[in-house]
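S.K.: only the shape, not the letters, is given here:
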């Protein structure tokens, strides 16, 4: 289930949407994936969240770290390049989207929270991650 929801489905959608701008996949995808790995390692270590199957530990995060998070990072930058929306509003919208998707996983028992973690902290962490991804894009664009 994690592989389908966290990896296959996001990449199928992402490749279709980004078919004319694949450079984002090669530049922003790895950066967004790295950011996801870092956040999920910290969250797992601090026991703020857990993804099923729990017996696999951080390996359960792998499909998400290599799938939905880099795809959404690419789509965020793609949207920033194509739309006239203020970048701060766009970062908030993508953070809300990620938070909403995660809340669905929480409702279905795929993700569980601990040690005071909740939807607010999830949104805040996604806002930081989206901002870092966009900042990486800005840095790469200047190089």
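M.R.: Okay, I see it. Note that the structure is a prediction, hence the values are computed from the model and not measured. Numbers count the residues shown, from 1 in each chain.

S.K.: okay, CA-based contacts and neighbour counts for the rest of this
M.R.: Noted.

S.K.: how about the strands in the protein?
M.R.: Using DSSP state E, the strands of the chain run over residues 49-51, 111-113.

S.K.: from those strands, which stretch is densest packed?
M.R.: Stretch with highest mean neighbour count among those: strand 49-51 (a mean of 21; mean count of other C-alpha atoms under 10 Å).

S.K.: for that one, packing partners?
M.R.: In terms of contacts (3 or more C-alpha pairs under 8 Å, 6 or more residues apart in numbering; DSSP states H and E), strand 49-51 is packed against strand 111-113.

S.K.: contacts for the strand it packs on?
M.R.: For strand 111-113, the surrounding residues in contact (C-alpha atoms under 8 Å, 6 or more residues apart in numbering) are 47-52, 102, 105-106.

S.K.: and the residues you listed, which is closest to residue 85?
M.R.: Nearest to residue 85, judged by C-alpha to C-alpha, of the contacts of strand 111-113 is residue 102 at 24.1 Å.

S.K.: need the strands of the chain in a markdown table with distance to residue 85, can you?
M.R.: Output for the strands of the chain, formatted as a markdown table (distance: least, C-alpha to C-alpha, whole Å):
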| stretch | distance to residue 85 |
| --- | --- |
| strand 49-51 | 32 |
| strand 111-113 | 31 |
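
S.K.: second one coming, line it up with the first:
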């Protein structure tokens, strides 16, 4: 569990100081949505027995909470920063972030922090991350239309 907290929560949040100085609105707009999306998808996957996360906690919610509020939320913050504030091409951002998060999950599979059950595989994980980043992108576009971002 300590490894999950350090790698999945503390280290990702340590990278966000740079973004916060330049675009603090992301933390009050996109980050809550990203955390909610991650929490819902992870709990849905665990409760429907598609995958299991192996930690020392007996509380199922705690198995993913540090990841949901950590690396998944932080990846959406960085995605928003590069896509909106740095005006990077969406295709490259999708490719980089979806493959990056799928790669992180592949590492978790390799070191047995995570196991997929027979109905799930890494391709479905790729699609799930792609869908999650599409939702974040739609939220960014809506916030832009509402003139939330400068």
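M.R.: Everything's here; your move. Being a predicted model, the structure only gives us computed values, none of them experimental.

S.K.: gap between the equivalent of residue 7 of structure 1 over in structure 2 and residue 117 of structure 2?
M.R.: For residue 7 of structure 1, the aligned residue in structure 2 is residue 9 (criterion: TM-score structural alignment). To residue 117 of structure 2, residue 9 of structure 2 is 25 Å away according to C-alpha to C-alpha, to the nearest Å.

S.K.: higher neighbour count, those two?
M.R.: residue 9 (21 against 12; other C-alpha atoms under 10 Å).

S.K.: show me what contacts the spatially closest residue to that one that is not a sequence neighbour?
M.R.: Closest residue to residue 9 of structure 2 apart from its sequence neighbours, by C-alpha to C-alpha, 6 or more residues apart in numbering: residue 70 at 4.0 Å. Residue 70 of structure 2 sits next to 8-10, 12-13 when contact means C-alpha under 8 Å, 6+ apart.

S.K.: try it again at 7 Å.
M.R.: Neighbouring residues of residue 70 of structure 2 by C-alpha atoms under 7 Å, 6 or more residues apart in numbering: 8-9, 12-13.

S.K.: what's the match for it in structure 1?
M.R.: Aligned by TM-score structural alignment, residue 70 of structure 2 pairs with residue 67 of structure 1.

S.K.: now the helices for structure 1?
M.R.: For structure 1, applying DSSP state H gives helices covering 2-3, 9-17, 23-45, 62-66, 68-82, 87-107, 119-142.

S.K.: what about the counterpart of residue 119 of structure 1 in structure 2, how many neighbours?
M.R.: Under the alignment (TM-score structural alignment), residue 119 of structure 1 pairs with residue 122 in structure 2. If you count neighbours by other C-alpha under 10 Å, residue 122 of structure 2 ends up with 14.

S.K.: OK, contacts around residue 122 of structure 2?
M.R.: Applying C-alpha under 7 Å, 6+ apart to residue 122 of structure 2 gives no contacts.

S.K.: buried residues in stretch 126-135 of structure 2?
M.R.: Within stretch 126-135 of structure 2, the residues that qualify as buried are 126, 129-130, 132-133, counting by 16 or more other C-alpha atoms under 10 Å.

S.K.: next one: the most centrally placed residue in structure 1 from residue 107 of structure 1, what distance?
M.R.: Geometric centre of structure 1, nearest residue: residue 69, 2.7 Å, by C-alpha atoms, centre = their mean. Counting by C-alpha to C-alpha, the gap from residue 69 of structure 1 to residue 107 of structure 1 is 19 Å.
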